[in-house]
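> Mind looking at a prediction? Sequence and model below.
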Amino acid sequence: MTDQLWRRDPDSSTRETPRPYIRAFVPRGGLDAAITFYEELQGVEVDLRTPYPEKGLDIATVGAFLLVEGTEEVLEPFRATHGTLLVADLDVYEQRLVERGAEILDARIDVPTGSGLTARHPDGTIVEYVHHRPQPHER
């Protein structure tokens, strides 16, 4: 397990299209094995790994998957979210969501990678929207 954030692309501001992640929930102690599985499955390498101590989680992204490691109790509230979308501008997405009738469930908060919010779409789909921003050690 790593004790600090590292990632290949620390700033999503220049993304021309959003990057969707399928969420995979991993029991505590299983993140390394999950990373290896998803790397081998997709033929790509892990490109983000970070602890999220405020929530009791460890997180990694491998290709199309967001791996979320924690105890069953810690993971439970996160299981209702269907996916994560990495976006260039969180303000734009928040405005679009509200204008189109989505409900903001969790207002914008700072997360280890930048900032994010969670919204329920009119069809009931719950999505976390995240804007990655470089941290001081990544500049």
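Looks like it arrived, so ask away.

> Please make it C-alpha for all contacts and neighbour counts, starting now.
Fine.

> Ignoring the adjacent residues along the chain, who's closest to residue 71?
Nearest in space to residue 71, with sequence neighbours left out and distances taken as Cα to Cα, 6 or more residues apart in numbering, is residue 28 at 5.3 Å.

> same thing with residue 45?
Per Cα to Cα, 6+ apart, closest to residue 45 is residue 39, 5.3 Å.

> Does the one you found lie in a helix or a strand, and which?
Using DSSP states H and E, residue 39 sits in helix 31-42.

> Can you point out the buried residues in whichever helix or strand comes after that helix?
Following helix 31-42 in sequence order, the next helix or strand is strand 46-52 (DSSP H and E). Judged by neighbour count (16 or more other Cα atoms under 10 Å), strand 46-52 contains these buried residues: 46, 48, 49, 50, 51, 52.

> Give me the neighbour count for the nearest residue to the first one once chain neighbours are set aside.
In space, residue 46 comes closest to residue 62 once its chain neighbours are excluded; the distance is 4.4 Å by Cα to Cα, 6+ apart. For residue 62, the count of nearby residues is 24 (other Cα atoms under 10 Å).

> Residue 62 is in contact with residue 43, isn't it?
No - using Cα atoms under 8 Å, residue 62 makes no contact with residue 43, being 9.6 Å away.

> for comparison:
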Amino acid sequence: MPTVPAAALPDRWFRTTPDSALLPGPRLLARSLIDVSVIDERIRSYERLTGIPADLRMPIPDFGGLELAAVGNMLLIASARPFTEIQRRTAYSVIVPSLDGALSRLDQVGATVLESPERILPGARARVRFPDGAIAELVEHRPNPGEQPRPPELRGSGHPGVRLLLRKAVSRSMFAPLVRLYETALGLDCDTRLQVEALGGIELATVGNLLVVGTDSPESTRASDVRLALVTSAPEDIPFTVPLGPPAGHRLVQLEDGSVAEVWDSAVGFHDTPAAPARGTAGTDVA
């Protein structure tokens, strides 16, 4: 892989974990493509929603003036120019402890490498297509010379207790195979696995930060393009959101940035936080 020229880090650059080799496993992130002029506003929006401070911000001038920020499980990708087709089609960003290890694991499940590994300012990256068709950008973080971890600082009052997850809905027949696929692809064991009889037997599973929903209900599958889920103990009282449907186990709300999320009551049996350790072999819109 080519060497990235040495460059002084911008003043806005910070990472709580500059070396992703220290992560217990892959960090799966949802992606929000935005104009660079609104990145500060979007950071504050997700901090207010989740009560979690931004733990990463990276201006990357080498890739067309991109600037990235991560708040919890959301990666904000800001640009002053239009996004490319492949950037818009990419469903996930994944910060991995080892890029070689992640690619080796994905090869075992039949993933396709769309963009070969290359060196970048944060570390290294590649883009792949999972067997279910989802495209992901994998990024390995490594510290730059002199870079130190920076603890996150919450700039405003948040709302603790709202957990933001990535969401993927499939038919009941595809539910178990998809859970197994992401367990292998991410090297993580399923954390939550349950069936909600009150909602027609909808099946739910979390693999890391991904919520897999198995349902044959037209009401649920019509929202197949909803990529986010909010899990909370107070599903009818989530600040900074606009309800889009009647209160239920999986109603929809609109977030401040216009994204739509499915809401789940944690009382149905969700674990509070992902507990599964990494297993197996230990973008640009870089994460």
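In hand now; what should we look at? Please read these numbers as outputs of a predicted model, since none were measured by experiment.

> TM value for the aligned chains?
After superposition, the two chains reach a TM-score of 0.90 (TM-score structural alignment, normalised by the length of the first structure), with 138 aligned residues with a Cα RMSD of 1.7 Å.

> Make TSV from the buried residues of strand 46-52 of the first structure and add distance to residue 17 of the first structure to it.
Converted to TSV, the buried residues of strand 46-52 of the first structure look like this (distance: Cα to Cα, whole Å):
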residue	distance to residue 17 of the first structure
46	20
48	19
49	22
50	23
51	26
52	26
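
> before we move on, which element is the spatially most central residue of the first structure in?
Compute the mean C-alpha point of the first structure, and by Cα atoms, centre = their mean the closest residue is residue 84, 5.3 Å away. Using DSSP H and E, residue 84 of the first structure sits in strand 83-86.

> In the second structure, spot the helix with the most residues.
helix 172-186 (DSSP state H).

> For that one, list every residue counted as buried.
172, 175, 178, 179, 181, 182, 183, 184, 185, 186.

> With stretch 124-134 of the first structure instead?
Under the neighbour-count criterion of 16+ other Cα under 10 Å, stretch 124-134 of the first structure has 126, 127, 128, 129, 130, 131, 132, 133 buried.

> In the second structure, what sits opposite the third one in the alignment?
This means residue 128 of the first structure. For residue 128 of the first structure, the aligned position in the second structure is occupied by residue 137, per TM-score structural alignment.

> Give me the mean deviation of the strand or helix carrying that match from the first structure.
Residue 137 of the second structure belongs to strand 135-141 when assigned by DSSP H and E. Strand 135-141 of the second structure, aligned to the first structure and superposed, deviates on average by 0.9 Å (mean Cα distance after the TM-score superposition for the first structure).

> name the helices or strands packed onto that strand?
Identification of packing neighbours for strand 135-141 of the second structure by 3 or more Cα pairs under 8 Å, 6 or more residues apart in numbering; DSSP states H and E yields strand 90-96, helix 99-108, strand 123-129.

> report the angle between the axes of it and strand 90-96?
Angle of strand 135-141 of the second structure versus strand 90-96, following axes from the mean of the first three to the mean of the last three Cα atoms, to 10 degrees, is 20 degrees.

> could you measure residue 51 of the first structure against residue 27 of the first structure, distance?
14 Å (Cα to Cα, to the nearest Å).

> One more: residue 127 of the first structure?
22 Å.

> swap in residue 104 of the first structure?
28 Å.

> Name the residue in these two with the higher neighbour count.
The neighbour comparison of residue 104 of the first structure against residue 27 (other Cα under 10 Å) goes to residue 104, with 18 against 14.

> To which residue of the second structure is the more buried one aligned?
Alignment note (TM-score structural alignment): residue 104 of the first structure maps to residue 113 of the second structure.

> so when I look at that match, I'm seeing a strand, right?
Yes - checked against DSSP: H, G, I helix; E, B strand; the rest coil, residue 113 of the second structure lies within a strand.

> is it true that it touches residue 131?
No - contact criterion Cα under 8 Å: residue 113 of the second structure and residue 131 do not qualify, at 11.1 Å.

> and residue 60 of the first structure, what pairs with it in the second structure?
Match for residue 60 of the first structure (TM-score structural alignment): residue 69.

> SS state for its match?
Per three-state DSSP, the secondary structure class of residue 69 of the second structure is strand.

> ok now do it, which residues does it touch?
39, 43, 54, 55, 56, 57, 58, 75, 76, 77 (Cα atoms under 8 Å, 6 or more residues apart in numbering).

> Surely the last one is in contact with residue 64?
Just to be clear, that refers to residue 77 of the second structure. No - counting by Cα under 8 Å, residue 77 of the second structure does not reach residue 64; the two are 11.9 Å apart.

> which one of these two has more residues nearby?
Comparing residue 77 of the second structure with residue 64 by other Cα under 10 Å, the one with more neighbours is residue 77, at 26 against 14.

> ok, now which ones touch the more buried one?
Residues in contact with residue 77 of the second structure (Cα under 8 Å, 6+ apart) are 31, 32, 33, 34, 66, 67, 68, 69, 285.

> residues near the fifth one, how many?
Going back to what we said before, that points to residue 66 of the second structure. Applying other Cα under 10 Å, we find 21 other residues in the vicinity of residue 66 of the second structure.

> can you pull the contacts of it?
Contacts of residue 66 of the second structure (Cα under 8 Å, 6+ apart): 36, 59, 60, 77, 78, 79, 80, 285.

> Kindly indicate which of those lies nearest residue 100 of the second structure.
Of all the contacts of residue 66 of the second structure, residue 100 of the second structure sits closest to residue 285, with 19.0 Å by Cα to Cα.
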